[in-house]
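>>> Just to be clear, the model below is a prediction. Sequence and coordinates:
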Amino acid sequence: MENKVGDKPPSAEEAADLLAKAKDLATKLKVHGITLTVDDRKRTLRPRRGADVHVQRVVELAAKYGVALPNIPLAGMSNDLLLARQYQPIEDELRVALQIAEDTGTQAGSEAWEAFLAYYGVLSSMAQRMPDLAAELQPVADFMARGPRKKAT
């Protein structure tokens, strides 16, 4: 069995610190951001790739020529463009961090399960000859004897 992640787990303090920093970052992002519903997310307009340069140009031209639209303030478009530009690198880094967290958690769970299956197999074999071990192992045997699991709620 190859152990890719289990040899270097963070200390409890390091894990707690990482979690606190993640929560702190989420709290700070909420100050300027929102959480869309699934429906809202589907309905949002998505600018073409490379559009921000052209959005900026339209802001400048509208200001230069005094164009103002009711209920669509020019300053709002400019501020939205600024926010999108500021959040994009944050989003990119968070995506990298999320991928690392997901992949590490997935690999760690896989490695733990693989080791569990190996040890459980040996202990099950031993339990046939050791009644005390069989009794202690029974809750695990019951768990393993059941069919497909329902998702935990």
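Yep, it's here.
>>> CA only for contacts and neighbour counts going forward, please
Fine.
>>> which ones are touching the residue most central in space within the chain?
Nearest to the mean C-alpha position of the chain, by Cα atoms, centre = their mean, lies residue 98 at 4.5 Å. If you count contacts by Cα atoms under 8 Å, 6 or more residues apart in numbering, residue 98 has none.
>>> helix/strand/coil for it?
helix (DSSP: H, G, I helix; E, B strand; the rest coil).
>>> now residue 108
What three-state DSSP gives for residue 108 is helix.
>>> and it, how many neighbours?
By the criterion of other Cα atoms under 10 Å, residue 108 has 17 neighbours.
>>> quick one: it from residue 143, how far?
Distance, residue 108 to residue 143, by Cα to Cα, to the nearest Å: 21 Å.
>>> repeat for residue 20
Distance of residue 20 to residue 143, computed by Cα to Cα: 34 Å.
>>> now swap in residue 63 and tell me
69 Å.
>>> More neighbours: which of the two?
Neighbour count, other Cα under 10 Å: between residue 63 and residue 143, residue 63 has more, with 13 against 10.
>>> quick one: residue 136 from residue 125, how far?
Taking Cα to Cα, one finds residue 136 at 14 Å from residue 125.
>>> just how off-centre is the one helix or strand residue 140 maps to within its chain?
Using DSSP states H and E, the element containing residue 140 is helix 131-145. In terms of Cα atoms, centre = their mean, to the nearest Å, the centre of helix 131-145 is found 36 Å from the chain centre.
>>> Next up, a structure to set beside the first:
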Amino acid sequence: MTQSIESPLSVDQARYRLQEGLAARGAVRGRLSGDQLMLVATHFGLGNGARPVLRGRLVATGPGSRLDYRLGWNRVFAAVATAWAGVVAAMLLYGTGLTIVRLVTGGAAGGPAVLAAVALGMLLFVGGLIAGGRYLSRDEAPMLRAWLEERLRP
């Protein structure tokens, strides 16, 4: 979902204030390339792929400007997590389906049941890691918004 921050500053002034803030190397890091912005809030000693990444674009609006942005995961982290979850979910479905078929037909269901149990355990474990990472970074999205508003609304 795209969100916006309106600013009375021109695009050039907003760009300058954002660059100035990024040069300070504080808790918010990122890059500004032309009108494109990418920000990440950092907690020293804490790093995880589940932290929010803000991607935005400065747009001129008459005398002022507007930053249109989205919050999401790091794209590489999101792609790897999605692919991994897809493979493990397929293992879970295959193991569960084969277990059911073997139980119905009277065959040995031990191997497929173990596969399904391992896949379920893997999903729960990594899901817990991601949930924990999101919990630890829960204040980062509001921190990014506050940092932006401080610079774009003088």
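Received, thanks. The model shown is predicted, which means the values in this text are computed figures rather than measured ones.
>>> After superposition, what is the TM-score?
The TM-score (TM-score structural alignment, normalised by the length of structure 1) is 0.38; 86 aligned residues with a Cα RMSD of 3.9 Å.
>>> ok so, going back, buried ones in the helix holding residue 140 of structure 1, by neighbour count?
The neighbour-count check on helix 131-145 of structure 1 (16 or more other Cα atoms under 10 Å) flags residue 134 as buried.
>>> who's in contact with that helix?
Here helix 131-145 of structure 1 makes contact (Cα under 8 Å, 6+ apart) with 123-124, 126-128.
>>> Going by neighbour count, which of those are buried?
Those of these that meet the buried threshold are 124, 127, by 16+ other Cα under 10 Å.
>>> What is the most widely separated pair among the contacts of helix 131-145 of structure 1?
Spanning the widest gap among those are 123 and 128, at 8.8 Å by Cα to Cα.
>>> hey, where'd the strands end up in structure 2?
Taking DSSP state E as the test, the strands found in structure 2 are 3-7, 28-33, 36-41, 53-61, 64-72.
>>> Make TSV from these and add mean neighbour count and distance to residue 93 of structure 2 to it.
Output for the strands of structure 2, formatted as TSV (neighbours: other Cα atoms under 10 Å; distance: least, Cα to Cα, whole Å):
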stretch	mean neighbour count	distance to residue 93 of structure 2
strand 3-7	16	38
strand 28-33	16	40
strand 36-41	19	36
strand 53-61	19	32
strand 64-72	19	28
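>>> now the ones you listed in TSV, with distance to residue 127 of structure 2?
Listed next are the strands of structure 2 as TSV, based on distance: least, Cα to Cα, whole Å:
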stretch	distance to residue 127 of structure 2
strand 3-7	27
strand 28-33	27
strand 36-41	22
strand 53-61	19
strand 64-72	17
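>>> and of those strands, who's closest to residue 80 of structure 2?
Ranking the strands of structure 2 by proximity to residue 80 of structure 2 (Cα to Cα) places strand 64-72 first, at 14.4 Å.
>>> Give me the angle between the closest one and strand 3-7.
Put simply, strand 64-72 of structure 2 runs at 150 degrees to strand 3-7, going by axes from the mean of the first three to the mean of the last three Cα atoms, to 10 degrees.
>>> Can you get me the centre-to-centre distance for strand 64-72 of structure 2 and its chain?
16 Å.
>>> the helices in structure 2, which residues?
Per DSSP state H, structure 2 carries helices over the ranges 11-23, 75-105, 110-136, 140-152.
>>> Check structure 1 too.
Going by DSSP H, structure 1 shows helices at 12-32, 38-43, 51-64, 74-127, 131-145.
>>> relative orientation of the first one and helix 74-127 in degrees?
The directions of helix 12-32 of structure 1 and helix 74-127 differ by 150 degrees, with the same axes, to 10 degrees as the criterion.
>>> closest one to residue 5 of structure 2 among the helices of structure 2?
Residue 5 of structure 2 lies closest to helix 140-152 among the helices of structure 2, at 7.1 Å (Cα to Cα).
>>> How many neighbouring residues does the closest residue to residue 56 of structure 1 other than its chain neighbours have?
Once flanking residues are discounted, residue 56 of structure 1 sits nearest to residue 78: 7.2 Å by Cα to Cα, 6 or more residues apart in numbering. When neighbours are counted by other Cα under 10 Å, residue 78 of structure 1 registers 16.
>>> Check the gap between residue 78 of structure 1 and residue 92 of structure 1 for me.
The gap separating residue 78 of structure 1 from residue 92 of structure 1 is 22 Å, by Cα to Cα.
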